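Could you look at this predicted model? Sequence included:
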Amino acid sequence: MNKKAFYHKSKNCWNQYREKHKWTRIENFPDGIDPPQKVRIYRQNDYFRLQFWDPAAKKNLTERVDGDLVTAIFRAREIEERLKHFRSSGLGRGKLKHQSLLELYQSHLQRRADAGEIDPKTVRRYASALEHYRCFVNQPLISTTCPSATNINRELVLQFQSHLKNLQISSNGHPNTEKHTMVSSDYVLDVVRGMYIWAADPDRGNLMPSGFRNPFQGKFRQTESVAPDLFGEPDITVPMAAQFLEKCDSYQLQLFALLIFYGLRASEPCFLFRDNLTSDGWLKVVCLPQISYRTKGRRDKRLPLLEPVRTLFEKQFRHMDSGLLLHRRSVWGGTEKSLLLSYSLDEITKEYTRRCRKSTNLSAEQGIQIRDQLLQEAGGLKYDHIENEFRRLADQLSWPAKATLKDFRHLFSTAMMNAGMPEYYRKYLMGHAVSKSAISTYTHLDQLREHYLEAAQRQFLPLIEVFTKRSNELVSAA
């Protein structure tokens, strides 16, 4: 077909369909009816089109209205009211793609982390959960049948649940480990539900049209996971912990004393300074917002030190008045030198502030990277160091694989309960919220040392004896 023939054919098609697709603006309204101020009304074929600028969407939007002119005017009035009071038409982003929704939500989470509302680790966990949703909606069948996030329905939720049920994943995200089915999909579904709640909220995401119903909302699903039977002993018992302490060397003894006798989370010893030890026998485990560290749950606590544990720390650090309480084995053994080894918490804070000021528009993630590098230079240890020390001893004792570092917390909580420690005190030592009721504000834990020492004598006496004996042996050998 030559250019002239193509031109005539195109012109004929335009003449044929011109009237059908032409927009004719309505400018003359019946007497007594004021025209809308922010919404333009057009007639197209046998229906009407409303066009307006939506400040929330930051673009012109259109909406089709079937019916007569009165119906179109009535709908235009509704949109104008929403634009006037909420600066949004309530139509959302129109054909909002799943990918766009994911990017906007993750950007919102990152801004919250930068503002200090949530931990950057939470952003990473959410991103990992949302990656499953991203892979699901990118499947050819799903992207064809449901290309927009605004038209998801219950059927899509069921398909997503089925997808998660059959999904093969690696343990802890490591690519080289053996794949297995997901133990529970509840967390992933909760994260996706939260994303759509945020998107539909007019005061937050404001991305969904008015009247949008979140199909992920509600407790309609039933997980296949079964709650564990709590009857029986923890995977690490008191005799096992005694064997563990007998095998510890000088470095391991100081490290695992805090995990066994106080049930600390494995990451908490990494942020303890000499400043946390008090002269009257307490060890303070606190948040350090000045260097972007907060304990899980964002709760401070203090631990009454057993006399053998207190004596061990005093002997170990007699030659050093400041710095981190615990170091990497290589630094502790003298095979690695650290430039900031003797830096106190105040000095670390000043250096952290100085380095952060060098960066413009510092994000929360960048702040954590600076902090971790600073603690690395101060000789600090990480979770992996503690895990490796634990695994080395556990292998020597031929412990089963199900016995993990976290089981020291199970042992501690179980022992404190069996010793009759009041629940408020036990929750406090575990770093949990003691209560959500108002009475917790008026309840002060003024007998923490007495309750802990009594419970330790009842349940941990064999461990205390082994610890004291092993500590004396190591001191004599040195």
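That came in fine, so what should we check first? Numbering: from 1, shown residues only.

Could you use CA atoms for every contact and neighbour count after this?
Fine.

need the helices for the stretch 301-450 of the chain, in chain order.
307-316, 329-332, 345-357, 364-377, 383-396, 407-418, 423-430, 439-442, 448-459 (DSSP state H, counting those that start in this stretch).

Tell me which of these is the most buried.
helix 407-418 (a mean of 20; mean count of other Cα atoms under 10 Å).

tilt between it and helix 423-430?
Here helix 407-418 runs at an angle of 160 degrees relative to helix 423-430 (axes from the mean of the first three to the mean of the last three Cα atoms, to 10 degrees).

How is the residue nearest the centre of the chain assigned, secondary-structure-wise?
Most central in the chain under Cα atoms, centre = their mean is Thr122, positioned 1.9 Å from the mean C-alpha point. Three-state assignment for Thr122 (DSSP: H, G, I helix; E, B strand; the rest coil): helix.

Distance check, it against Asp114.
12 Å (Cα to Cα, to the nearest Å).

quick one, what contacts Phe52?
Going by Cα atoms under 8 Å, 6 or more residues apart in numbering, Phe52 touches Lys38, Val39, Arg40, Asn60, Leu61, Thr62.

can you confirm it is in a helix?
No. With three-state DSSP as the criterion, Phe52 is strand rather than part of a helix.

Apart from its neighbours in sequence, what residue is nearest it?
Val39 (4.9 Å; Cα to Cα, 6 or more residues apart in numbering).

The one you found against Ala76, yeah?
Yes. Between Val39 and Ala76 a contact is recorded at 6.1 Å, counting by Cα atoms under 8 Å.

shared neighbours of these two, which are they?
Contacts common to Val39 and Ala76, judged by Cα under 8 Å, 6+ apart, are Leu50.

Redo the contacts of Phe52 as JSON lines? Include distance to Tyr17.
JSON lines is the format used below for the contacts of Phe52 (distance: Cα to Cα, whole Å):
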{"residue": "Lys38", "distance to Tyr17": "30"}
{"residue": "Val39", "distance to Tyr17": "26"}
{"residue": "Arg40", "distance to Tyr17": "23"}
{"residue": "Asn60", "distance to Tyr17": "25"}
{"residue": "Leu61", "distance to Tyr17": "24"}
{"residue": "Thr62", "distance to Tyr17": "21"}
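
Which PyMOL command selects the buried ones in those?
Listed next is the PyMOL selection for buried residues among the contacts of Phe52, using 16 or more other Cα atoms under 10 Å:
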select buried, resi 38+39+40+61+62
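
Which single one of the contacts of Phe52 is nearest to Thr177?
Leu61 (49.1 Å; Cα to Cα).

one step back: check contacts around the residue nearest to the centre of the chain.
By Cα under 8 Å, 6+ apart, Thr122 has no neighbours at all.

Got another one to weigh against that:
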Amino acid sequence: MSKRLASFRVGRVKAYLRGRIWYLCYYEHGVRRRPRVGPDKDTARLLAAQTNAQLESGAPPVLSFEAVSIPKLRDLWLSHHEHVLRSSLQSIRRYRSATQHLDDFVTRIQPVRDASRFGVREAEGFVRYLRTLRVSPNGHPRSARRPLYDKGIRFILEAGRAMFNYAARRRHLSPYAPNPFSELQLDRLPMEHGRVVSIFSEAQERAFLENCDEWQFPLFLTLIMTGMRPGEASHLLFPEDVNFAGRLLTIRNRPNLGWKVKTGNERTIPMVDELVAVLQRSLGPRKAGPLFRRRRFETAESIGCHENTAVAMENESKKRVLELECTGQQLLREEIQSISDRIWRKNGILKNEQIRREYLRVCRKACIAESTSPKSLRHLFATRLQSANTDPLIRMELMGHAFRNDGSAPGLGMTARYTHTRPELRFGQLQLALEDSPAMDVARNRIKRELLQGNRRNSYQIV
């Protein structure tokens, strides 16, 4: 073929044939670009004209992109979540851990120079690689290793899909190239292997609560009767979040203390009279501090110590941050979070792992071997609401599930935006759902037993 037929020019853009593939050649901000078009000459001519028009107008050319390696793309994406979206530190840690597997794959197993060269074939190889991995549950180095569950593999692939969507928006991928993780059809991946959620039977629920000691009983009764997440229970502060007169628990974000609700949605949960009585007795003469504290903070010698209100804790956090900044240090979010964590621990906060250990102790005493996570109590609460035919909107509000971006509830559409539930209606439906539950029966029996023992100093009070 003659040189004349193998190339042509449209303004500032030259097109040329190499083998059977057409390429464009042009300069953008002094950098030469040579994007690949394909075998069709008419398509090459059309894209050359479009690219020339964009160069003349100063718009970014349709075929231009900035190639980056996958490790670099990962750093950019995590930085975007850190500094632009301000995602929670816990979410960023999960994204970092998930994308580390992809970083390892393209670095050690199947080297890929640029993210734009990572296609569907490489993504399928990455899935096969994930299925060969053996990991430690929850990252504990001393625990026995096991294969990744299907749910974990799906989360890793979803994180990869989100990262490549970010790359496409920032023009780090070849134009018109599909997201390799979207091509895997993640929604169709089967969930054949995973952690089984065990829901207590009525007999197991009764046995579980009857085997709780004085310290464990208020905590686990609260989880059963409110459905809150263990981390939400451990961050409840008295008296700010506990209203005995109004029979309400408030779960709220505390950005000045480095904690927020998983979905960001604050909510109030009604308390039945029996739960109010149990919590009043567990608090005793205490005036402030976390509602549930570590065991050593509940001794007689600790009464009156470390009883700080939310305002006092926030002021202490601000003071410590200011002292470090006055020395010229530029504190990162992780460092500020570390300061907040130390203040929480100083005031006796329970860690999720401590709650889980206490939960396992009670399960062993009650001979319930199949349940290993306190989060199953949240599943129990949701199941009980469903069994009692609780209104779906109230059920969603009590569980604290996120609304969609348009403000509507999942599955409820626009109706949810115009529907509001009164506190007395929420309390009534919750009371109805819990009325005949083993938890209610055990709580009432425990209250009667304490009253019969004549324990006047810490006697229960039914409001």
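Received it, and whenever you're ready, just let me know what you need. The shown structure was predicted, so the numbers you read here are calculated from the model rather than taken from an experiment.

Overlay them and tell me the TM-score.
Superposed pair, TM-score by TM-score structural alignment, normalised by the length of the second structure: 0.80. Supporting alignment: 423 aligned residues with a Cα RMSD of 3.6 Å.

got the contact list for the residue nearest to Phe52 of the first structure?
Leu50, Gln51, Phe52, Trp53, Ala76, Ile79, Glu80.

And Lys337 of the first structure, by the same measure?
Val331, Gly379.

could you measure the counterpart of Arg354 of the first structure in the second structure against Ile339 of the second structure, distance?
By TM-score structural alignment, Arg354 of the first structure lines up with Lys319 in the second structure. Counting by Cα to Cα, the gap from Lys319 of the second structure to Ile339 of the second structure is 10 Å.

Equivalent analysis for Thr372 of the second structure, please.
Distance from Thr372 of the second structure to Ile339 of the second structure, by Cα to Cα: 31 Å.

cool, and Ser182 of the second structure?
Taken as Cα to Cα, the span from Ser182 of the second structure to Ile339 of the second structure is 40 Å.

First-to-last residue distance for stretch 177-184 of the first structure?
Taking Cα to Cα as the criterion, the two ends of stretch 177-184 of the first structure lie 19 Å apart.

For it, could you pull out the residues that count as buried?
Met182.

Now check Asn352 of the second structure against the first structure: what is it aligned to?
Matched across to the first structure, Asn352 of the second structure falls on Tyr383, judged by TM-score structural alignment.

actually Pro137 of the second structure, sorry about that
Per TM-score structural alignment, Pro137 of the second structure is aligned with Ser171.

before we move on, which element is the closest residue to its match other than its chain neighbours in?
Nearest non-adjacent residue to Ser171 of the first structure, counting by Cα to Cα, 6+ apart: Thr177, 6.4 Å away. For Thr177 of the first structure, there is no host helix or strand (DSSP states H and E).

Next: Ala49 of the second structure.
Per DSSP H and E: helix 41-57 holds Ala49 of the second structure.

quick one, what contacts the equivalent of Tyr262 of the first structure over in the second structure?
Matched by TM-score structural alignment, Tyr262 of the first structure corresponds to Thr226 in the second structure. When contacts are counted by Cα under 8 Å, 6+ apart, Thr226 of the second structure touches Ile269, Pro270, Met271, Arg378, Phe381, Leu398.

How much space separates the residue nearest to Phe52 of the first structure from Glu78 of the first structure?
Applying Cα to Cα to Val39 of the first structure and Glu78 of the first structure gives a distance of 10 Å.

can you tell which of the helices of the stretch 301-450 of the first structure is closest to Tyr293 of the first structure?
Closest among the helices of the stretch 301-450 of the first structure, using Cα to Cα: helix 364-377, at 8.1 Å.

any chance of the contacts of Phe52 of the first structure in TSV, with distance to Lys3 of the first structure and secondary structure too?
Shown next, in TSV, are the contacts of Phe52 of the first structure (distance: Cα to Cα, whole Å; DSSP: H, G, I helix; E, B strand; the rest coil):
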residue	distance to Lys3 of the first structure	secondary structure
Lys38	44	coil
Val39	42	coil
Arg40	39	strand
Asn60	36	strand
Leu61	36	strand
Thr62	36	strand
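
Tell me which of the contacts of Phe52 of the first structure you also see in the second structure.
Counting by both residues aligned by TM-score structural alignment, their matches' Cα atoms under 8 Å, the members of the contacts of Phe52 of the first structure that carry over to the second structure are Asn60, Leu61, Thr62.

Just put those in JSON lines and tack on distance to Lys315 of the first structure.
Output for those, formatted as JSON lines (distance: Cα to Cα, whole Å):
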{"residue": "Asn60", "distance to Lys315 of the first structure": "73"}
{"residue": "Leu61", "distance to Lys315 of the first structure": "73"}
{"residue": "Thr62", "distance to Lys315 of the first structure": "76"}
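
Of the residues you listed, just say which sits nearest to Glu131 of the first structure.
Using Cα to Cα, these come closest to Glu131 of the first structure at Leu61, 30.5 Å.

Now do that closest one against Leu101 of the first structure, distance only.
18 Å.

do Asp300 of the first structure as well
Relative to Leu101 of the first structure, and taking Cα to Cα, Asp300 of the first structure is found at 37 Å.

and what of Leu312 of the first structure?
Look at Leu312 of the first structure and Leu101 of the first structure: by Cα to Cα, they are 55 Å apart.

Check Asn166 of the first structure too.
25 Å.

And the two? Which one has more around it.
Legend: neighbour count by other Cα atoms under 10 Å for Asn166 of the first structure and Leu101, higher for Leu101 (20 against 11).

Tell me which residue of the second structure matches up with that one.
Using TM-score structural alignment, Leu101 of the first structure pairs with Leu73 in the second structure.

so that match touches Ala167, yeah?
Yes. When contacts are counted by Cα under 8 Å, Leu73 of the second structure is listed as touching Ala167 (7.1 Å).

Map Asn211 of the second structure onto the first structure.
Asn211 of the second structure maps onto Lys247 in the first structure, by TM-score structural alignment.

Just confirm that match contacts Leu393, I think it does.
Yes. At 7.0 Å, Lys247 of the first structure counts as touching Leu393 under the criterion of Cα under 8 Å.

List the buried residues in the lengthiest helix in the second structure.
Longest helix in the second structure by number of residues (criterion: DSSP state H): helix 150-169. Using 16+ other Cα under 10 Å as the test for burial, helix 150-169 of the second structure gives 150-168.

Which position in the first structure pairs with Gln386 of the second structure?
For Gln386 of the second structure, the residue aligned by TM-score structural alignment is Met417.

Please tell me how far that match sits from Gln447 of the first structure.
16 Å.

give me every residue that touches Gln459 of the first structure.
Ala415, Met416, Asn418, Ala419.
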